[in-house]
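Peer 1: Turn this into a structure:
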Amino acid sequence: MTRDPLHGRGARTNASGRYERFAREEFDDGWANEPVEKLETIVTPELAKTIISTNQSPDISFDQSINPYRGCEHGCIYCYARPNHAYVGLSPGLDFETKLFVKANAAELLEREFAKPSYRPRTIMLGGVTDIYQPIERGYGVTRALLEVMERWRHPVALITKSQLVMRDIDILARLAERGLAKAAISVTSLDRRISRVMEPRAAAPHRRIEAIRALTEAGVPATVMVAPVVPAINDREIEAILEECAKAGASAAGYVVLRLPLEIKDLFREWLAQHFPDRQTRVMTIVRQMRGGRDYDPEWSKRQKGEGPYAKLIADRFATACRRLGLDKPRLALDHTQFRRPPDYGDQGDLFAAS
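Peer 2: Down below sits the predicted model:
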């Protein structure tokens, strides 16, 4: 039996991005049984010009963020960041999870930003459109370098991941958290290993993520569990079980997002459903459209995260009830912005002479 060359990948195809002049489309040329080469991950270092991104979205809990990588090897089929790969002439499909970019100068740029006289500290979210602890972080270490800068300048930092690799940096995170300068969110989408494997093929197994929550909280780092996304007829029945397991591990708060299918993701997701859940694809998409006003997606800020209609209300009610029962309904933790200061060893010789 020939091994699937896409084993361990989320997307099934590599359709052209929406900005490409020519569209690529797969078709059966009669050689379907010929062996296909396994896809390898290609990482390209790049020198970024800026490092802090800002947003004004009222339904996002942070207004500035840093993403040390572009693309994500975790390959989560639902990832709302996939369409961003189209901006660099690549496909939101397989390219997103196999052609990655690392911002090699991220820590240097962040230190320069902090050093500007005009800079005013506000919590920076690490992650958002990439996983900061995806597999390539083991070799490149950009996330750890950023955390080291945060600690040197005593800057508040939040992070989100679905990787147990966050445990590697507990030493820094614990010291920051002791000063009220750090918090973490761990995404736990399913406790079912089979669902997790096909939906998030290169992310950590569910029990590893729960171990990460336990390790963080035992070290004094406040941890939130994110049940994101809630996918109709796939993982929606697990909401209460996920919250219960994470509360036992020490999570102090929780959040959720229902499935979002903007731009190219809707077609990629349909292909994924046909491959892995052919018996449920009609039901899944029917409920999705019920939540999105009859469409695959509604981008309105007030609706895109939670949806609307009876199913969306049911999910919201179940989530709120479980959070109250488990003590996960605490208000969002605010970090301290008052400790930010220039490190004693930062600056040129003029600064040193002035200090003496």
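
Peer 1: drop to CA atoms for contacts and neighbour counts, all remaining ones
Peer 2: Fine.

Peer 1: Go through stretch 169-185 and flag the buried ones.
Peer 2: Applying a neighbour-count criterion of 16 or more other CA atoms under 10 Å, one finds Ile170, Leu173, Ala174, Arg175, Leu176, Ala177, Gly180, Leu181, Ala182, Lys183, Ala184, Ala185 buried in stretch 169-185.

Peer 1: how about this one, so we can line them up?
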Amino acid sequence: MAYAGHRIDPERRRGRGATINPGGRFEAEQRVLEDDGWGTLGELPAFKTEVSIEKPRTIITRNDSPDISFDRSINPYRGCEHGCVYCFARPSHAYLGLSPGLDFESKLTAKPDAAILLEKELSAPSYQPRTIAIGTNTDAYQPIEKKLRIMRSILEVLAKFNHPVGIVTKSALVQRDIDILAPMAVKGLAKVAISLTTLDPKTARTMEPRAASPAKRLETIRALSEAGIPVTVLVAPIIPAINEHEIERILDAAKAAGAREAGYVLLRLPLEVKDLVQDWLLTHHPDKLRHVVSLIRSTRGGKDYDPAWGQRQVGSGPYAWMIGRRFEMAAERLGFNATRLRLRNDLFLKPEKEKAQLSLF
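Peer 2: Below you'll find the predicted structure:
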């Protein structure tokens, strides 16, 4: 069930979410740490954040998935220092030849030319505007954004073009960009979703160690709302027997802070995420491991994960149905989702290029 041979010493992974660092599924070899009798494992350095530069040719990613509300997105970074153990984006790190475990949260790539590429793509004669989603894979406001400011440069381009944007984050750093987002929101061009998994700081610290604390996220909802920026709260993911008892409390707190809409996602365990979450449970909640796994499988047709469209976000079966009804009843009681905000596409405007100076004549 768990990768005990891959488990990393707590001192080496202090401040990280994953407890293991298994090789990616495309690797020809798997390496397991083994003490050779000389005590050398104790001399290994702690995992430090490393950032590599990526130079993509395009920055807007397209999708045609029928169960998500957007068809295009931007990911300024690969990997995420927040270290959320449950992150469904972790398996993508295997494409880089890295581990979806601790490598995912410590070996990152950044795209510093994102704003330049975005301006070029938005300026194409054939481009048709629709809401760009940011933060749906890895968080654009993770800690390295404070220094690199790639997300801010992207927002500056979107504001210049009057292009709609929807942001998902669990970081308080989004408050830094209120000066851009608030004027966009007045035009109906911006909204922000804050992912609030738990109100318990102890649970948050082990499950999503470098994300903003629950109190900071509520503060962020309030700050954005008071600035006139529409805010959605996402109870995501709901983990059976770990945070499901908090559904109503999270919605109550978010509503009081100013959130207008609400959504939820049931825990997803694609590929390597299954082993990461199970080993995390074994480390932090050993008495609940079998119970949690059993409940998860009851919502996925007896499997650890069902990727079917229409099912992967909310699950199926009686237990998943109960969670969905609890969420809906609490959201309705609090007045969430009375109306759904649709961002505007009709204000899109390509800035005039400077007229080229005539030459020769």
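
Peer 1: Need the TM-score from the superposition.
Peer 2: The TM-score (TM-score structural alignment, normalised by the length of structure 1) is 0.95; 349 aligned residues with a CA RMSD of 1.5 Å.

Peer 1: Between which two of the buried residues of stretch 169-185 of structure 1 is the distance greatest?
Peer 2: With CA to CA as the measure, no two of those lie farther apart than Arg175 and Ala185, at 17.2 Å.

Peer 1: returning to that earlier point: next step: the buried residues of stretch 169-185 of structure 1 restricted to helices.
Peer 2: Using DSSP state H, Ile170, Leu173, Ala174, Arg175, Leu176, Ala177 are the members of the buried residues of stretch 169-185 of structure 1 that sit in helices.

Peer 1: burial measure for the aligned residue in structure 1 for Arg300 of structure 2, as a count.
Peer 2: In structure 1, Arg300 of structure 2 lines up with Arg292, judged by TM-score structural alignment. Residues lying near Arg292 of structure 1 (other CA atoms under 10 Å) number 22.

Peer 1: Which residue is the nearest non-sequential neighbour of Arg292 of structure 1?
Peer 2: Excluding its sequence neighbours, the residue lying closest to Arg292 of structure 1 (CA to CA, 6 or more residues apart in numbering) is Asp298, at 5.4 Å.

Peer 1: wait, doesn't the one you found sit right on Val288?
Peer 2: No. Contact between Asp298 of structure 1 and Val288 fails when scored by CA atoms under 8 Å: they sit 10.3 Å apart.

Peer 1: Show me which of those two is the more surrounded one.
Peer 2: A count of neighbours by other CA under 10 Å puts Val288 above the other of Asp298 of structure 1 and Val288, at 25 against 20.

Peer 1: sec struct for the more buried one, please.
Peer 2: Secondary structure assignment for Val288 of structure 1 (DSSP: H, G, I helix; E, B strand; the rest coil): helix.

Peer 1: surely it meets Ala233?
Peer 2: No. Val288 of structure 1 is beyond contact range of Ala233, at 10.1 Å (criterion: CA under 8 Å).

Peer 1: longest single strand anywhere in structure 1?
Peer 2: Taking DSSP state E as the criterion, structure 1 has its longest strand at strand 223-230.

Peer 1: The following helix or strand past it maps to which residues in structure 2?
Peer 2: Proceeding N to C from strand 223-230 of structure 1, the next assigned helix or strand is helix 239-249, under DSSP states H and E. The aligned range for helix 239-249 of structure 1 in structure 2 is 247-257, by TM-score structural alignment.

Peer 1: For that stretch, which outside residues touch it?
Peer 2: Outside stretch 247-257 of structure 2, the residues that touch it by CA atoms under 8 Å, 6 or more residues apart in numbering are 196, 198-199, 218-219, 221-222, 225, 233, 235, 262, 326-327, 330-331, 334, 336.

Peer 1: What of stretch 147-167 of structure 2?
Peer 2: Outside stretch 147-167 of structure 2, the residues within contact range by CA under 8 Å, 6+ apart are 76, 111-112, 114-115, 118-119, 122, 129-136, 140-141, 145, 177, 180-181, 184, 188-193, 343-345, 347-351.

Peer 1: what's the matching range in structure 1 for that stretch?
Peer 2: Under the alignment (TM-score structural alignment), stretch 147-167 of structure 2 falls on residues 139-159 in structure 1.

Peer 1: Dump the ones in helices among the buried residues of stretch 169-185 of structure 1 to TSV, plus distance to Tyr311 of structure 1.
Peer 2: Shown next, in TSV, are these (distance: CA to CA, whole Å):
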residue	distance to Tyr311 of structure 1
Ile170	38
Leu173	38
Ala174	39
Arg175	42
Leu176	40
Ala177	38
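
Peer 1: Out of those residues, flag the one nearest to Pro58 of structure 1.
Peer 2: The closest of those to Pro58 of structure 1 turns out to be Ala177 (CA to CA; 26.1 Å).

Peer 1: three-state assignment of Ala86 of structure 1?
Peer 2: Ala86 of structure 1 - assigned by three-state DSSP - is helix.

Peer 1: my bad, should have said Gly42 of structure 2
Peer 2: Going by three-state DSSP: Gly42 of structure 2 is helix.

Peer 1: Alignment lookup: it to structure 1.
Peer 2: Residue mapping for Gly42 of structure 2 onto structure 1 gives Glu34, with TM-score structural alignment as the criterion.

Peer 1: what's next to stretch 209-216 of structure 1, contact-wise?
Peer 2: Contacting residues not belonging to stretch 209-216 of structure 1 are listed as 162-164, 166-167, 170, 174, 186-188, 222-223, 245-246, 249-251 [CA under 8 Å, 6+ apart].

Peer 1: on that earlier part again, straight-line length of the match of stretch 147-167 of structure 2, end to end?
Peer 2: End-to-end distance of stretch 139-159 of structure 1 (CA to CA, to the nearest Å): 19 Å.

Peer 1: Please apply the same query to stretch 71-81 of structure 2.
Peer 2: Using CA to CA, the end-to-end distance of stretch 71-81 of structure 2 comes to 26 Å.

Peer 1: Run the chain-centre distance for it.
Peer 2: 8 Å (CA atoms, centre = their mean, to the nearest Å).

Peer 1: Read off where it ends up in structure 1.
Peer 2: So stretch 71-81 of structure 2 sits over residues 63-73 in structure 1, by TM-score structural alignment.

Peer 1: what number of residues lie near Arg12 of structure 1?
Peer 2: What Arg12 of structure 1 shows, counting by other CA under 10 Å, is a neighbour count of 17.

Peer 1: residues touching the residue in structure 2 that it lines up against, list them.
Peer 2: Using TM-score structural alignment, the partner of Arg12 of structure 1 in structure 2 is Thr19. Contacts for Thr19 of structure 2 (CA under 8 Å, 6+ apart) come out as Arg7, Ile8, Pro10, Arg13, Gly101, Leu102, Leu276, Asp279, Trp280, Thr283.

Peer 1: ok, now how distant is Lys49 of structure 1 from Gly309 of structure 1?
Peer 2: In terms of CA to CA, Lys49 of structure 1 sits 43 Å off from Gly309 of structure 1.
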